[in-house]
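>>> Next come a sequence and a model predicted from it.
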Amino acid sequence: MSELSPNTRSWLEATGFAIGEEALWHTAMTHGSTGEKRDYQRLEFLGDRVLGLVIADWLYDRSNAPEGRLSQRLNALVSREMCAEIARKIGLPPHIRISKQAQDDGGRDSDNILGDVIEALLGAQFQENGFEAARVLIHRLWREALEGDAGTAKHPKSALQEWAAGNQRRPPEYSLVGRSGPDHAARFTVKVEVPNVGAVEATASSKQEAEKHAAKAFMEKFG
């Protein structure tokens, strides 16, 4: 009996993963909430290191920037937020094997879970097909981020935090004010407020992304 559903196998292959032993990929897609004997954690540990090495090698080869700048970009490109963004872009969420309770709690849109699963899949790619296959796939999936400005500017939330401190204001406060849509396409509305200054709302496909957009909008309005 196949370890993967035909739909998930087709999606993996269309995305660029080379499938051999289905049990390995089944494990890479399995969240611990299912209670199964094997989940993605060990593969995530491996994939995290593979991703970091590939991105570091790319940055070293393509840039003459000093170590501090390289580290800043590396941290942004391998961040949980970036991994989750890539995962959403390639359509990963519906394929994650997760318990109903974890799904109801928003697990399919969790940056932590999405980031872990895509790193587990990279670990499986490395384990089964070797480093070069993993490198080629990471370059393809991360190309837009690699060639863009990820990591060259401060994260909007960090910029807002520093702005508030520099202007002797209380720290920004984030709150979830709305959620709509089905689990696989949920939309989150977040409000960020700096007391005695103002508040701004923003909506995105994850709470973390909505917070980022809200912080950016706040700085554009009040900063």
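That came through fine.

>>> Going by C-alpha atoms from here, please, whenever you check contacts or count neighbours.
Will do.

>>> tell me which residues of stretch 76-88 are tucked away?
Buried residues in stretch 76-88, defined by neighbour count with 16 or more other CA atoms under 10 Å: 76-88.

>>> tell me the centre residue of this structure?
The central residue of the chain, meaning the one whose C-alpha is nearest the mean C-alpha position (CA atoms, centre = their mean), is residue 84 at 1.7 Å.

>>> what's the helix or strand for that one?
In this structure, residue 84 sits in helix 80-89 according to DSSP states H and E.

>>> and whichever helix in the chain runs longest with helix 80-89, angle?
Longest helix in the chain by number of residues (criterion: DSSP state H): helix 41-62. Between helix 41-62 and helix 80-89, the angle formed by their directions is 100 degrees, by axes from the mean of the first three to the mean of the last three CA atoms, to 10 degrees.

>>> Residue 178 belongs to a helix, doesn't it?
No: when classified by DSSP: H, G, I helix; E, B strand; the rest coil, residue 178 is found to be strand rather than part of a helix.

>>> residues contacting the closest residue to it other than its chain neighbours?
Take residue 178 and drop its neighbours on the chain: the residue closest to it by CA to CA, 6 or more residues apart in numbering is residue 189, 4.9 Å away. Remark: with contacts taken as CA atoms under 8 Å, 6 or more residues apart in numbering, residue 189 is in contact with 176-179, 201-204, 207, 210.

>>> Okay, one more to line up with it:
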Amino acid sequence: MKLSADVRAFQDRLGYQFRKPELLVRALTHPSIASETRPSNQRLEFLGDRVLNLIIAEALFTADTVADEGQLAPRYNALVRKETCADAARQIDLGAALKLGRSEMMSGGRRKNALLGDAMEAVIAAIYLDGGLDAAKPVVLRLWGERIENAEERARDPKTALQEWAQARGMPPPSYVLLERTGPDHAPEFTIAAKLKTGEEAISRAGSKRQAEQSAATKLLDALDRK
């Protein structure tokens, strides 16, 4: 099967060469453009979610040999939630390769957390079906690597963590500013900036204000950690 240029470029960014490229094409096909001859990625998403769960659970179990179930569970939840999957998808610009229907494309589907997260899980399933767990595991560990290392920090609510970071340095709490609301009433999209008094800020977009605020807080925390 011959891949289009955008899918070939994505395969390179993913770092895995498919023996059965039709699996990758299916993983990138959103239901809005699917047909009888072109199945969507929904079944793959179901499988990929389970593959991701196993890989992340094992990685956390191995990384911290003394943490109990009560400590590991919130770290696991933070790493497998849809927002984290979407962030991993953005890391390799999965949105550029997504195959969407016109209406979904016009409403900014390539940037939506839900679509990106679902597609990331579908891609993981495609790798698993193509090469087994031994193929899927290194890809997930590479994309989630830094997130796994910082899992304990990520397990906390990001808005609370950012507020604690600011207060520990004598700053007022961060502010969250709505920059833009787009999309129809049934599928709105909110762009929100998380800001500190010192001028640092991060911007995120999501289908609800809460998700956008949480995502912006996470991005700002990540940027502060890198400093």
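Yep, it's here. All figures in this text were calculated on a predicted structure; none of them were measured in a lab.

>>> Rebuild the buried residues of stretch 76-88 of structure 1 as CSV, extending it with distance to residue 16 of structure 1.
Written out in CSV, the entries for the buried residues of stretch 76-88 of structure 1 read as follows (distance: CA to CA, whole Å):
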residue, distance to residue 16 of structure 1
76, 23
77, 20
78, 19
79, 22
80, 21
81, 21
82, 19
83, 16
84, 17
85, 17
86, 14
87, 13
88, 15
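
>>> Tell me the residue in structure 2 aligned with the residue nearest to the centre of structure 1.
Matched to structure 2 by TM-score structural alignment, residue 84 of structure 1 sits across from residue 86.

>>> Kindly provide the distance from that match to residue 134 of structure 2.
Here residue 86 of structure 2 is placed at a distance of 23 Å from residue 134 of structure 2 (CA to CA, to the nearest Å).

>>> same deal with residue 128 of structure 2?
Distance, residue 128 of structure 2 to residue 134 of structure 2, using CA to CA: 8 Å.

>>> cool, residue 120 of structure 2 as well?
Counting by CA to CA, the separation of residue 120 of structure 2 from residue 134 of structure 2 is 18 Å.

>>> Between those two, which has more neighbouring residues?
Here residue 120 of structure 2 and residue 134 are set side by side on neighbour count (other CA atoms under 10 Å), and the busier one is residue 120, at 31 against 10.

>>> Tell me if the more buried one really is in a strand.
No: judged by three-state DSSP, residue 120 of structure 2 forms no part of a strand; its state is helix.

>>> Could you find the closest non-adjacent residue to it?
Nearest one to residue 120 of structure 2, counting by CA to CA, 6+ apart, is residue 89 at 5.7 Å.

>>> The one you found touches residue 95, doesn't it?
Yes: between residue 89 of structure 2 and residue 95 there is a contact under CA atoms under 8 Å: 7.3 Å.

>>> follow-up on the earlier one: check contacts around the residue nearest to the centre of structure 1.
Applying CA under 8 Å, 6+ apart to residue 84 of structure 1 gives the contacts 110-115, 118.

>>> All the helices of structure 1, in order from the start?
According to DSSP H, structure 1 carries its helices in the segments 6-15, 22-28, 41-62, 67-77, 80-89, 100-104, 111-129, 131-141, 143-147, 156-166, 207-222.

>>> counting contacts, what elements does the third one pack onto?
Taking 3 or more CA pairs under 8 Å, 6 or more residues apart in numbering; DSSP states H and E as contact, the helices and strands that helix 41-62 of structure 1 lies on are helix 22-28, helix 67-77, helix 111-129, helix 131-141.

>>> what does the third one contact?
Right, the one you point to is helix 111-129 of structure 1. Residues beyond helix 111-129 of structure 1 that count as contacts (CA under 8 Å, 6+ apart) turn out to be 17-18, 20-21, 24-25, 28-29, 31, 40-48, 50-51, 80-84, 87-88, 92-93, 96, 107-108, 133-134, 138, 206, 208.

>>> Now do that helix: which range of structure 2 does it align onto?
Counting by TM-score structural alignment, helix 111-129 of structure 1 lines up with residues 113-131 of structure 2.

>>> Average separation of that stretch from the aligned part of structure 1, please.
Between stretch 113-131 of structure 2 and its aligned partner residues in structure 1, the average distance after superposition works out to 0.4 Å, using mean CA distance after the TM-score superposition for structure 1.

>>> How far off centre is that stretch?
11 Å (CA atoms, centre = their mean, to the nearest Å).

>>> How about stretch 49-57 of structure 1?
Using CA atoms, centre = their mean, we find the averaged C-alpha position of stretch 49-57 of structure 1 to lie 16 Å away from the chain's own average C-alpha position.
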